[in-house]
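Chemist: my questions concern the predicted model and sequence given below.
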Amino acid sequence: MIHFPVLRTRRLTVRMRELAMIDAIALAAIPPHLNEEATTAFLRSAVDDVQGVENPEDWTVQERTMAVCHYMASTLDDGPDFSLAGGKANFSDYLLGEQDYPSEHVEVGTIEGDRWEARHLTGALAGAIERLQGELPGVSGHAHWRIGRMAAQLIVNGDAVPSAGDVDAALIERMRVIANYPESAFVQLLDAFEAARHELDHLFLLEADEHGLMALPREDSAAEKPPARFPVGSCITELARYLGGKPAAAGP
């Protein structure tokens, strides 16, 4: 039985447990492009107790990444500061341990007569972006994630995409609206959003490419490091992957 230290952040106190084999097999069966779905399934199985925000889908994507990395730090062979990117980097190159959850919302500004705010990206919202890939004609990959994050995180005149209920329907409708803005208005909104959302950074600097979310290295990292992902598939054994019908894991 593996011992996990208690994970404490500003909003969460989390006690974790080792995955049961049946949960690891189920995790291995999730298609590899559904990273957020796999992360939610992993957290529901690996979290033994949580004080604070109970539902992992309501955690920020940074808090979710922190919990996954906490599990990796206790289970991977190279210890708490585990290696990444084929040994080119370590966990500590990405962790903003001194920077935790800031305010709930930040001001974006007034654009085209509307008042805009930005909020955190949660697991529920990130999962919806992931599921909606290909639903907006002509938009895919990196563009899908960029517009999806804008739709999910931006609040216009107090109106936000709900984080419960039919999130997918609400999010795709907001994505359509934003994607159909005139180009000048879209660029202005995007620039303001990018500036504002960095005020919400905590624990990790998370960006997105065509494959989904990824962590950027700390700005004070000693040398240039590549972006990193922390796939939950790295948390399960090769036997679980085999029984779940998957090839060997590539590692974080």
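Modeler: Structure received. What you see is a predicted model, and the numbers here were worked out from it, not measured in a lab.
Chemist: only C-alpha atoms from now on, for both contacts and neighbour counts.
Modeler: Fine.
Chemist: any idea how far stretch 40-59 is from the chain center?
Modeler: Remark: stretch 40-59 is offset 14 Å from the chain centroid, using CA atoms, centre = their mean, to the nearest Å.
Chemist: can you list contacts of it?
Modeler: 11-20, 23, 27, 64, 67-68, 122-124, 163, 232 (CA atoms under 8 Å, 6 or more residues apart in numbering).
Chemist: got a ChimeraX select line for the buried ones in those?
Modeler: Filtering the contacts of stretch 40-59 down to the buried ones (16 or more other CA atoms under 10 Å) takes a single ChimeraX command:
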select :12,14,15,16,17,18,19,23,27,64,67,68,122,123,124,163,232
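Chemist: among the contacts of stretch 40-59, which are in strands?
Modeler: Of these, the ones assigned to strands by DSSP state E are 12-16.
Chemist: just the closest of those residues to His3, please.
Modeler: Nearest to His3, judged by CA to CA, of these is Met16 at 8.6 Å.
Chemist: which residue packs closest to the closest one, ignoring adjacent ones?
Modeler: With sequence-adjacent residues excluded and distances taken as CA to CA, 6 or more residues apart in numbering, Met16 is closest to Val47, at 4.4 Å.
Chemist: distance of that neighbour from Ala143?
Modeler: 33 Å (CA to CA, to the nearest Å).
Chemist: want to compare, so here's the second one:
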Amino acid sequence: MIEFRPLRTKRLALTLQEIAIGDAISLASIPPTMYESQTSRFLSSIIAQAEAATPAHVTDPRAMTVQERAFIVAHYMAHVSESAPDFFIGDGRFSNYLVGQQQNVVPTFPAGSVGGDEWALVPLVGAAAEAIEELHGDISNKHGEKITGEYHWMLGCMASQLRKTDDAPPDPVTDMEYGDWLRARMHVIDRYPESDFVQLLVMYREAVRATRHFFNVDINDDGIVFLEEVAKEAVATLPPARFPASSCLSDFALRMGGKTPAVSQ
């Protein structure tokens, strides 16, 4: 049995446990396209204890930010990987992607003004990322064409995280209506004038950068990814990374779940 060091951050006070073989095999059977759902299942399986040490602490994996969730998976990987603790990620290592000691999660950040509206940014939590994932390929533009890939994730993240002063969205963690709300919000943003949308996107990216914690977040066709941490003005040389739960599983569990052995990407 593997013993894990306690994980303590500004909002997390966790004790992890090794995943049970049955849970590992079940997890391995989840399609890789359901990355966020797989992450939630994995975290629920490996968190033995989650303390609410302060009112700011979170205990539900679906209420944690996508950066916090990735950090927990990476903490597990650092204990099980052959190249631990600074394990390999392609040609790089975990430390190439980690943003120093920055752990602060900003609940609401004043992002700026676009289209006559004042906007604020809230963190992207696991439940919201799952909702975006579940809607992939299920939303059409006004011409009836399916919205997929990077643009779908871009719309979803912007719709989830950007708030106007009069917004009253449902809670993605507890409210079953969140998916319907998100779908409607994505349709609204898809119909923005092009110039307003570009301004909104620039503002969104700047706000995400200003509120970064643990990792630099970006978006591609597959969903949420993390960028190499580089000095100001420097150019990243490593590709975007993810921390798939499947990278934490044994070859046996992957084979029993119908998968081939995987590595972090």
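Modeler: Noted; the coordinates are in hand. Given the structure is predicted, the values throughout are model-derived calculations rather than measurements.
Chemist: TM-score for these two?
Modeler: The TM-score (TM-score structural alignment, normalised by the length of structure 1) is 0.94; 250 aligned residues with a CA RMSD of 1.6 Å.
Chemist: what's the neighbour count on the residue nearest to Met16 of structure 1?
Modeler: 17 (other CA atoms under 10 Å).
Chemist: same check, this time on Pro31 of structure 1
Modeler: 11.
Chemist: over to Ser74 of structure 1?
Modeler: 19.
Chemist: Gln133 of structure 1 now?
Modeler: Gln133 of structure 1 has 17 nearby residues by other CA under 10 Å.
Chemist: the alignment partner in structure 2 of it and Asp180 of structure 2, how far apart?
Modeler: Residue correspondence to structure 2 (TM-score structural alignment): Gln133 of structure 1 is matched to His136. Applying CA to CA, the value for His136 of structure 2 to Asp180 of structure 2 is 13 Å.
Chemist: so who does the aligned partner of Leu243 of structure 1 in structure 2 touch?
Modeler: Under the alignment (TM-score structural alignment), Leu243 of structure 1 maps onto Met256 of structure 2. Met256 of structure 2 is in contact with 25, 28, counting by CA under 8 Å, 6+ apart.
Chemist: which stretches in the stretch 51-200 of structure 2 count as helices?
Modeler: 66-80, 126-135, 149-161, 178-190, 194-210 (DSSP state H, counting those that start in this stretch).
Chemist: which one, of those helices, ends up nearest to Leu238 of structure 2?
Modeler: Short answer: helix 66-80, nearest of the helices of the stretch 51-200 of structure 2 by CA to CA, at 17.6 Å.
Chemist: which stretch of structure 1 lines up against that closest one?
Modeler: Using TM-score structural alignment, helix 66-80 of structure 2 pairs with 61-75 in structure 1.
Chemist: now the matching stretch on structure 2. Mean distance?
Modeler: Mean deviation of stretch 61-75 of structure 1 from its aligned counterpart in structure 2 after superposition (mean CA distance after the TM-score superposition for structure 1): 0.2 Å.
Chemist: chain center to that stretch, what's the gap?
Modeler: With CA atoms, centre = their mean as the basis, stretch 61-75 of structure 1 stands 11 Å off its chain's centre.
Chemist: need the contact list for the residue sitting nearest the centre point of structure 1.
Modeler: For structure 1, the residue nearest the mean C-alpha position is Val61 (3.3 Å; CA atoms, centre = their mean). Listed by CA under 8 Å, 6+ apart, the contact set of Val61 of structure 1 reads 121-123, 126.
Chemist: using a markdown table, lay out the residues you listed together with distance to Gly212 of structure 1.
Modeler: Formatted as a markdown table, the contacts of Val61 of structure 1 follow (distance: CA to CA, whole Å):
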| residue | distance to Gly212 of structure 1 |
| --- | --- |
| Leu121 | 13 |
| Thr122 | 14 |
| Gly123 | 12 |
| Ala126 | 9 |
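Chemist: hmm, back to that, what do we get in structure 2 for the residue nearest to Met16 of structure 1?
Modeler: With TM-score structural alignment as the criterion, Val47 of structure 1 matches Ile47.
Chemist: with Gly233 of structure 1 instead?
Modeler: Matched by TM-score structural alignment, Gly233 of structure 1 corresponds to Ser246 in structure 2.
Chemist: what's the spacing between that match and Ala50 of structure 2?
Modeler: Ser246 of structure 2 is 22 Å from Ala50 of structure 2, by CA to CA.
Chemist: which of these two has more neighbours?
Modeler: Comparing Ser246 of structure 2 with Ala50 by neighbour count (other CA under 10 Å), the higher total belongs to Ser246, at 27 against 17.
Chemist: quick check: that one vs Leu201 of structure 2, distance?
Modeler: Counting by CA to CA, the gap from Ser246 of structure 2 to Leu201 of structure 2 is 32 Å.
Chemist: next one: Asn96 of structure 2
Modeler: Separation of Asn96 of structure 2 from Leu201 of structure 2 (CA to CA): 26 Å.
Chemist: and if you look at Thr15 of structure 2?
Modeler: 38 Å.
Chemist: before we move on, what about Gly223 of structure 2?
Modeler: Taken as CA to CA, the span from Gly223 of structure 2 to Leu201 of structure 2 is 16 Å.
Chemist: what does Asp86 of structure 2 give?
Modeler: For Asp86 of structure 2, the distance to Leu201 of structure 2 - CA to CA - is 34 Å.
Chemist: with Cys248 of structure 2 instead?
Modeler: In terms of CA to CA, Cys248 of structure 2 sits 34 Å off from Leu201 of structure 2.
Chemist: out of these two, which sits in the more crowded spot?
Modeler: Cys248 (25 against 16).
Chemist: correct me if wrong: that one contacts His75.
Modeler: No. The pair Cys248 of structure 2 / His75 is not scored as a contact, 10.3 Å apart, by CA atoms under 8 Å.
Chemist: now do the shared contacts for those two.
Modeler: Joint contacts of Cys248 of structure 2 and His75 (CA under 8 Å, 6+ apart) do not exist.
Chemist: Thr174 of structure 2: how many residues sit nearby?
Modeler: Thr174 of structure 2: 11 neighbours (other CA under 10 Å).
Chemist: what do you get for Trp116 of structure 1?
Modeler: 20.
Chemist: list the contacts of it.
Modeler: Neighbouring residues of Trp116 of structure 1 by CA under 8 Å, 6+ apart: 107-110, 154-158.
Chemist: verify the stated contact: Pro110 of structure 2 with Gln161.
Modeler: No. In this structure, Pro110 of structure 2 is not within contact of Gln161 by CA under 8 Å, at 11.7 Å.
Chemist: who has more neighbours out of those two?
Modeler: Gln161 (18 against 13).
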